[in-house]
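**Student:** next come a sequence and a model predicted from it.
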Amino acid sequence: MIIDLRGNPGGTTDAYQKLLPYISGKSIRNTRAEFLATQTYIENLETYKKSLDKNTSTDGIDKQIKKLKENLGKFVTFTDTGKPVYIENVELATKSPRQIIILADKATGSSAEYFLFIAKQSKKVKLLGRPSYGALDYGNAYLVDFGCPGYQVFMPTYRAMRLPDYPIDNIGIQPDVYLDYSVEDWVEFALHYVED
């Protein structure tokens, strides 16, 4: 199987969940995040809460807002353990490819990068291409009006708890096989790589 993520700037981690039983091992080591408790983030969560359907439960958001208000100016986690890693067990598909090649480049970012991060944990996955964009250490950015017309600022609300040990921002996820500029057809290269 060849998965081409070149030019994928990300979006949501929900997009690749159905692929995990085909590419993963029995478990995935995910890194948690810690959130900076600021008044701006609290206001953004309260605005989001108001946008939800009236029948939607807001218990989880209410707990988050309460914890943020109690810890203004500090980093907090929204888990009971506070541990930087959690293990996700994956129910493997009965039939799946023996080898998976993922193509990635400098334009592969955000949640597409997190897919690379977890996919590389599988013994049957090889990442070919170039280092990814490098935007995975800080996330969940909100547009913040800071009173300067004509300018916008996106402020991240969390940082990954793998920091400072394993930074990815401005570095990217490194490929297993680097494809230099002499490789014109990456898919053809990947097919030959699998067949060798």
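**Tutor:** Sure thing, it's come through.
**Student:** okay, CA-based contacts and neighbour counts for the rest of this
**Tutor:** Fine.
**Student:** touching the helix or strand Phe117 falls within from outside, list them.
**Tutor:** Element membership for Phe117, per DSSP states H and E: helix 111-119. For helix 111-119, the external contacting residues (CA atoms under 8 Å, 6 or more residues apart in numbering) are 5, 8-13, 16, 23-24, 28-30, 102, 125, 127, 132-136, 172-173.
**Student:** tell me which entries of those residues lie within strands.
**Tutor:** Residues of these located in strands (DSSP state E): Ile28, Arg29, Asn30, Ile102, Val125, Leu127.
**Student:** gap between the first one and Gln121?
**Tutor:** The gap separating Ile28 from Gln121 is 7 Å, by CA to CA, to the nearest Å.
**Student:** and these two? Which one has more around it.
**Tutor:** Ile28 (20 against 16; other CA atoms under 10 Å).
**Student:** which parts of the protein are strands?
**Tutor:** 2-4, 27-31, 33-36, 75-76, 85-89, 100-104, 125-129, 138-139, 142-144, 153-155, 158-160, 177-178.
**Student:** can you add distance to Leu52 and give those back as JSON lines?
**Tutor:** Converted to JSON lines, those look like this (distance: least, CA to CA, whole Å):
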{"stretch": "strand 2-4", "distance to Leu52": "35"}
{"stretch": "strand 27-31", "distance to Leu52": "28"}
{"stretch": "strand 33-36", "distance to Leu52": "22"}
{"stretch": "strand 75-76", "distance to Leu52": "24"}
{"stretch": "strand 85-89", "distance to Leu52": "28"}
{"stretch": "strand 100-104", "distance to Leu52": "36"}
{"stretch": "strand 125-129", "distance to Leu52": "39"}
{"stretch": "strand 138-139", "distance to Leu52": "22"}
{"stretch": "strand 142-144", "distance to Leu52": "17"}
{"stretch": "strand 153-155", "distance to Leu52": "22"}
{"stretch": "strand 158-160", "distance to Leu52": "22"}
{"stretch": "strand 177-178", "distance to Leu52": "45"}
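**Student:** ok, back up a step: filter the contacts of helix 111-119 to the buried ones?
**Tutor:** In those, burial by neighbour count holds for 5, 8-10, 23-24, 28, 102, 125, 127, 132-136, 172-173, counting by 16 or more other CA atoms under 10 Å.
**Student:** looking at the residues you listed, which are in helices?
**Tutor:** Among the buried ones among the contacts of helix 111-119, the residues falling in helices (DSSP state H) are Ile23.
**Student:** got another one to weigh against that:
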Amino acid sequence: MYSKIFREIVDIMHHDYAGILDKKGWDHPKDYERKIKRLEREKALNPTLFTEIVNDYLLDFKDPHIYFKLKATETNKEYDTGFTVRRFENRLYVTAVTKEERLNVGDEIISLDYIPIDILINKHRRELVEEDAEREDWREILKKYYQCEVRKKDGTIISLELKKYEKAPYTPTYKIEKYNETTLLLTFTDFDDPDAIIKLLNNHEEELTKYENWIIDIRTNHGGSDVAFHPLVPYLFPEGEKKIDLSEKYAMTFNCTENNYERLKALFTKEMETIEDERAKQSIQNYLDQFEKNKGKGFVELFPNEPEVFEGKSFPKQVVVLIDRFCGSSGEIFADVCKLSDKVTLIGRPTYGMNGYANLTCAEWKDLFELYYPTSRLNSMDEGKTLLDVAVHPDVYIPWTPEHLEKDIDLLEAEKQFTKTEK
């Protein structure tokens, strides 16, 4: 079973994936196929190990929009280490704790299996991809180790056996709250549910048109659909008729294979059953109709790059948008829209840079495995851009340091921006 599924994955990456033109020859499937066949003969392969092998193979494509996973069921659980880290110099600082109660935010991990962090950086450069410490993602790497040395805040060093905890289900945050007398704080951890976002805006319509300042926090934003953030856009621009034109940066073609159409159709049909907003439904249907008309034609420009015209609003007067490396996909497009407005300032660190290859679809096997991969490619990828090149960069760059764990430096800088303008 596993060898057959792996061959099908390779076929998708060589024919249906949007990066086939740029990344031909990057991968080495024969090495992985031999390993899988050997493990099958030895009866040593299970779904979890197979998932790890496939994801290691997919690293060759250097694309964070590709991932292979076990479908979450009662028997197939997702696990993690119960905490997250971020590197600063030669330390991994604990940035959040979910289930690992032996650690606290701010603790320093100085080694894994007694290997110092500076050596681990080189050992795992392929997985880390990024060159800058603040842009690295250590989540999968932590799961490869059994022990860590930790320097606690009082200076003591302890040794901990790393455990695996059942991963808590993700719950999105869509929130509007009063920050101070003149400022609202809006938080969106994804743009995946247009109905929920429209409901939130409707429930807070009075505040949205009363407060002079907004802070929009998308430092962690898992993406979703551009349709979901459309209701926010008029608030971001000054009063009067406005025009958004991102056609040059986001000019793209879609790999319109028969397989991609069939997978998108299955994905969107299921998605539209849960969406109430008619505009969102129509947008998805238009997308699917264009794909159907062009299926089998290879790379096609499906949508004309026409500017969007709308009426801006008088309130808020100023907007600060907080961004970070953990803002990806449609969160980045939202940040790019914000870049076009004179009343918006972006603060933080460059976004993920995931949109070179985007518009994901999903292949499934035996109700057990899922492969998510992009179907569209930015024309600008001809220039050999990196993730950082494609990322949205802040107007005010604030490097990440452990001080962020003591106080929200980005929010404090937002306050300064409002004070500057008021003066």
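**Tutor:** That came in fine, so what should we check first? Given the structure is predicted, the values throughout are model-derived calculations rather than measurements.
**Student:** read off where the helix holding Phe117 of the first structure ends up in the second structure.
**Tutor:** Mapping helix 111-119 of the first structure onto the second structure (TM-score structural alignment) gives residues 330-338.
**Student:** got the buried residues for that stretch?
**Tutor:** Applying a neighbour-count criterion of 16+ other CA under 10 Å, one finds Ser330, Gly331, Glu332, Ile333, Phe334, Ala335, Asp336, Val337, Cys338 buried in stretch 330-338 of the second structure.
**Student:** how close does that stretch sit to the first structure?
**Tutor:** Superposing on the first structure and averaging over aligned pairs (mean CA distance after the TM-score superposition for the first structure), stretch 330-338 of the second structure comes out at 0.6 Å.
**Student:** what about that stretch, distance to the chain center?
**Tutor:** How far stretch 330-338 of the second structure lies from its chain's middle: 12 Å, per CA atoms, centre = their mean, to the nearest Å.
**Student:** got the contact list for stretch 78-97 of the first structure?
**Tutor:** By CA under 8 Å, 6+ apart, the surrounding residues in contact with stretch 78-97 of the first structure are 1, 20-34, 64, 161-162.
**Student:** what is the nearest of the ones in strands among the contacts of helix 111-119 of the first structure to Asn71 of the first structure?
**Tutor:** Closest approach between these and Asn71 of the first structure, by CA to CA: Asn30, at 24.9 Å.
**Student:** distance of the closest one relative to Phe117 of the first structure?
**Tutor:** As for Asn30 of the first structure, its distance to Phe117 of the first structure is 9 Å (criterion: CA to CA).
**Student:** do Asp14 of the first structure as well
**Tutor:** Note on Asp14 of the first structure: its distance to Phe117 of the first structure, by CA to CA, is 15 Å.
**Student:** and for Ser182 of the first structure?
**Tutor:** Look at Ser182 of the first structure and Phe117 of the first structure: by CA to CA, they are 26 Å apart.
**Student:** and if you look at Lys63 of the first structure?
**Tutor:** Counting by CA to CA, the gap from Lys63 of the first structure to Phe117 of the first structure is 29 Å.
**Student:** before we move on, what about Thr79 of the first structure?
**Tutor:** Counting by CA to CA, the gap from Thr79 of the first structure to Phe117 of the first structure is 21 Å.
**Student:** check Arg32 of the first structure too.
**Tutor:** From Arg32 of the first structure over to Phe117 of the first structure (counting by CA to CA), the distance is 13 Å.
**Student:** equivalent analysis for Asp62 of the first structure, please.
**Tutor:** Asp62 of the first structure is 31 Å from Phe117 of the first structure, by CA to CA.
**Student:** separation between Ile215 of the second structure and Ala335 of the second structure?
**Tutor:** As judged by CA to CA, Ile215 of the second structure and Ala335 of the second structure stand 13 Å apart.
**Student:** what residues are shared contacts of the two?
**Tutor:** Taking CA under 8 Å, 6+ apart as the contact rule, Ile215 of the second structure and Ala335 both touch Val321.
**Student:** all strands for the stretch 1-150 of the second structure, in order.
**Tutor:** With strands called from DSSP state E, counting those that start in this stretch, the stretch 1-150 of the second structure shows them at 67-70, 79-80, 83-88, 91-97, 108-112, 115-116, 147-151.
**Student:** export these to a markdown table and tack on mean neighbour count and distance to Gly384 of the second structure?
**Tutor:** Below are those laid out as a markdown table (neighbours: other CA atoms under 10 Å; distance: least, CA to CA, whole Å):
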| stretch | mean neighbour count | distance to Gly384 of the second structure |
| --- | --- | --- |
| strand 67-70 | 19 | 22 |
| strand 79-80 | 16 | 34 |
| strand 83-88 | 20 | 27 |
| strand 91-97 | 20 | 31 |
| strand 108-112 | 23 | 34 |
| strand 115-116 | 14 | 33 |
| strand 147-151 | 20 | 38 |
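**Student:** of these, which is nearest Arg263 of the second structure?
**Tutor:** strand 67-70 (15.3 Å).
**Student:** what's that closest one aligned against in the first structure?
**Tutor:** Per TM-score structural alignment, strand 67-70 of the second structure has no counterpart in the first structure.
**Student:** centroid-nearest residue for the second structure?
**Tutor:** Gly328 (3.5 Å; CA atoms, centre = their mean).
**Student:** can you give me the distance of that residue to Ser225 of the second structure?
**Tutor:** 11 Å.
**Student:** and what of Ile197 of the second structure?
**Tutor:** To Ser225 of the second structure, Ile197 of the second structure is 12 Å away according to CA to CA.
**Student:** cool, and Tyr372 of the second structure?
**Tutor:** According to CA to CA, Tyr372 of the second structure stands 15 Å off from Ser225 of the second structure.
**Student:** ditto for Pro399 of the second structure
**Tutor:** To Ser225 of the second structure, Pro399 of the second structure is 29 Å away according to CA to CA.
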